[in-house]
Every structure is written in C-alpha cells, then in structure tokens.
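1. one predicted model, sequence on top.
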Amino acid sequence: MIKLLIVDDSEELREYLKILLKNYHNLEIFEAENFLETLLLCKKINFDIILLDLMLPDGNGSELCKNIRKNPKIYNNPFIIALTANTSQESINLNLELGCDDYIQKPFNNREFLIRLEKFIARVPVSYSEINYNGIKICLKNKAVFYLGECINLSKNEFELLSYFLINKGLLLSRDTILNNVWKDNFEISEKAVDQCLKRLRKKLPLLNEFLLSKRGLGYILK
C-alpha cells in the first residue's frame, strides 16, 4: 500500500480529499492538522506522498518541508505536494527550492489535482511480493499467477501488464503510460501492442472483462 498523508488544518478539506481519493484502493490515507502532529506522524510512519498545506496554525508548511528534506533518515524521502492559495512566483520558487515536488493552487480543479497526484503515485517504488485481487494471486518473485488456486500460464508481457494494472488499481492509465512502464525501452512497439496483449489476458482471465474498463480516447482503469 502507498502511504499518503494529508496535512491541513481544515477538517472539511481533509474529508473532501479523502472522498476524492476513495476509489484509489492502493492508497492508505492518514491525516494531520498541524505542524507538530505532522512531524510526530512522519517519525512513526514512512510516508510515500504528503499533501501539504503551507499555512498551518502552529507553523509554516515551508519550514516543515525544509525539516523533512534535511532529515531523510528520520522522515524518509516522500513526494511533497504543496497545497496553497499563495500562488506568487516568489512563493512557488521558494517552496520548490525547499524541496516541494509540485505546487497546486487552492481552490483546485479536481481532475487537474488527480492527474498531478497520479504521476507521483506511479513513481512510488513497488515493494510487493504478492498481490491478491478477486481470486487472482500474483507472486512477483517467481512470476507465477493463480486464479482460484489454478496456475495460469502467461507470457512475460502478459504477466508484466497484469501486474501493472493490479499495482495501479483505481488509476486511469493511458496507452502511452502503459507502454512506457511495461514495454519500457522497446520503442518499436506500437500502442496496438497494449490492446493485443490485453485481449489475450481477457481470454485467460475472463473476470477482467467485468473489472478492467476501457475509457475511449483515455486508456484503461481496473476497478
């Protein structure tokens, strides 16, 4: 699971963000409302992503970011996305220099927010050894796939594609994104390779016909 921390003194905004992210089943969401609570949580939990309000009641979010970046052994090295109403170029430059990875203006457009966040979710290193989904079990170490206890024979690309969908369950993945992460440096492969590989996967695992949805012109999403 990807550990995401929402830092904001507004309970209303924290609840809104949790509702916005409820379909991202690979996220474990935590929340903090001030500077001190955030530091204490970051000492206990290695977060992968932090959504950080820069105006906190007991301290400056910029200083919080600076503190986290100066002490990676204590606070890990999470992606930090600043959420703020202050969009002056000076403020943007300062917080990027202090270690923020992105900067989103309040109030934000929901779709833009999710697109920006998804880019960081996709960059979180995967540390799974086994993935389970609706009767499918994938053993990443020995690259074995089982469905309801029966071993399913997959090609290398089929295995990598299925693993990528399961790891990114709930995310809308474009064909370009899939190609870059599954086929990687094989530049001779076209986007049709995704559709052809997926067609074979659907035959071998028919439940994907129900749960893996195609969004015309956008890509695919696993429910």
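-> All right, it came through fine.

2. for the rest of this, base every contact and every neighbour count on C-alpha atoms.
-> Will do.

3. tell me how far the residue sitting furthest away from the middle of the chain lies from Tyr220.
-> Relative to the centre of the chain, and counting by C-alpha atoms, centre = their mean, the farthest-placed residue is Glu150 at 30.2 Å. Glu150 is 26 Å from Tyr220, where distance means C-alpha to C-alpha, to the nearest Å.

4. A further structure is provided below for comparison with the first:
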Amino acid sequence: MVFVLEDDANILELVLYALKSQNINAQGFLDIESFRKALRVETPQILVLDVMLPNASGFEILKELKTNANTQNISVLMLTALNNEFDKVKGLDFGADDYITKPFSVMEFIARIRAILRRTPQDSENIILEELELSYKTREVKVCGTPTILTLKEFELLGFLLKNQNRVFSRDDLLEILWGYSYSGESRTIDIHIKTLRQKLGKASRFIKTIRGVGYKISKDS
C-alpha cells in the first residue's frame, strides 16, 4: 500500500491515477488529520509526502515518522516544489528514501516508486553471517549475540550489502540506491558510514571489504 499526502487535489489525483494504473494500491490524503487517522488503521509500505503542507511541514511529518518505532520502517518519497540542494539533503538526512521536485515526470515517479518497492525488505527477513545477525523485523543488529546500535542509514547500508553478499558496489551506486539521490562529488559520505560501521561491528567488521578503486562489498572470504 502507498499513502500519498498532498494538499493539491489535482496533483493528488494524478499521482493516485498513475499508481493505480500500475496495479499499485494507493490511498490519498489532502490533509494531515485524515492521513494520521488512516495511519492508525494501516501502515503503508511507502508514503509519498509533500513538503509544503498547511499547518505543518513535510519535514516535520518525516521526522515524526522516523522517530516512532511503529512507523520508522515506512519508506518515504518526498514530492515537492522545493528544488534547492539544501532541502534535498535535509529530506534525505531526515530519512527520506527519495526526493522528486515538481513539476515531475509521471514515468520517472513510477520508476522511483518501483525502485523503492524492490529494495524494501520483508518484515520477517533476518540475515545471518556467522556471528553477525541483522533483523528487519526488530530493526536490530547483533554481533556475537550482543545488540549493536546503528543509525538508520548505517542499518540500511549494512542490510543492503548483506542482502547482496560478494557483489561489489561503487560509492556512487550506494549513494543512488540508498540515499536515492546523486551526491555529486560527495562519495565521501559512503566512506564515513563504512568507517563508523566497522567501528561499531567490532569483530564482524572483517566482513566489510574495500575493493580499491571500485567500492565495497560484504563477504566472508579472506
């Protein structure tokens, strides 16, 4: 299920039509109150979120969702007229999976929704690599049975690499897939997240391999 929170009735109608034409279940909301009421009944896989909403900012809604254990796993695609880099980075840093500016291509919008659906894990999925265990259901990582506290992006990065063991990803690939946005000249972001992951994983950090001149992978090969 995809929820769409958009106060422009014409855009909301267009987005819902585009989603349903692709056999993607969707429900739309013109105001925050009706959205919150529906959220108490059903938790969507994805929220398409406008930023400039009456009575509240989409950034505030995003932050609220990502700090609530019941809603933090909802993938969020921000759809907004705010097109400056600062707002894009702000949304992505707050936990958004993608950011599209208006006016937008319907085909690109659908492609990005499908990309999010492809990388959204099943709630029951657990990944174990020797002493390293990651649970999407509990949003928890353990090393030798001891919980390790990760940030949202560290968790997503580790989970993605674990799901694609032995496959090498470039820094640009990881930025595009996990941040949903091309940070031109900012591949250092990945290096920083890898560094903190290694520090937090301790003994299990040996599974994160640096492929010089290319990027990173997870493998138990020496």
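-> That came through fine. If you're wondering where the values come from, they're calculated on a predicted model, not measured in any experiment.

5. give me the neighbour count for Leu39 of the second structure.
-> 14 (other C-alpha atoms under 10 Å).

6. what is the equivalent residue in the first structure for it?
-> Leu39 of the second structure maps onto Cys42 of the first structure when the alignment is built from TM-score structural alignment.

7. three-state assignment of its match?
-> helix (DSSP: H, G, I helix; E, B strand; the rest coil).

8. residues touching it, list them.
-> 74-76 (C-alpha atoms under 8 Å, 6 or more residues apart in numbering).

9. what does Gln27 of the second structure give?
-> Here Gln27 of the second structure is in contact with 1-4, 16 (C-alpha under 8 Å, 6+ apart).

10. redo that, cut-off 10 Å
-> Residues in contact with Gln27 of the second structure (C-alpha atoms under 10 Å, 6 or more residues apart in numbering) are 1-5, 12, 15-16, 19-20, 35, 38, 44, 47.

11. which one of those residues sits closest to Glu133 of the second structure?
-> When these are ranked by distance to Glu133 of the second structure (C-alpha to C-alpha), Pro44 comes first, at 26.0 Å.

12. so that closest one lies in a helix, does it not?
-> No. Assigned with three-state DSSP, Pro44 of the second structure falls outside any helix and is coil.

13. what separates the residue nearest to it when sequence neighbours are not counted from Thr210 of the second structure, distance-wise?
-> In space, and not counting its chain neighbours, Pro44 of the second structure is closest to Met1: 4.9 Å by C-alpha to C-alpha, 6 or more residues apart in numbering. In this view, Met1 of the second structure and Thr210 of the second structure are 37 Å apart by C-alpha to C-alpha.

14. was I right to think the residue nearest to Pro44 of the second structure contacts Leu16?
-> No. Between Met1 of the second structure and Leu16 there is no contact under C-alpha atoms under 10 Å: 11.5 Å.

15. now list whatever residues contact both of these two.
-> Joint contacts of Met1 of the second structure and Leu16 (C-alpha under 10 Å, 6+ apart) are 24-27.

16. tabulate these (a markdown table), appending secondary structure and distance to His193 of the second structure.
-> Shown next, in a markdown table, are those (DSSP: H, G, I helix; E, B strand; the rest coil; distance: C-alpha to C-alpha, whole Å):
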| residue | secondary structure | distance to His193 of the second structure |
| --- | --- | --- |
| Ile24 | coil | 33 |
| Asn25 | coil | 34 |
| Ala26 | strand | 34 |
| Gln27 | strand | 35 |
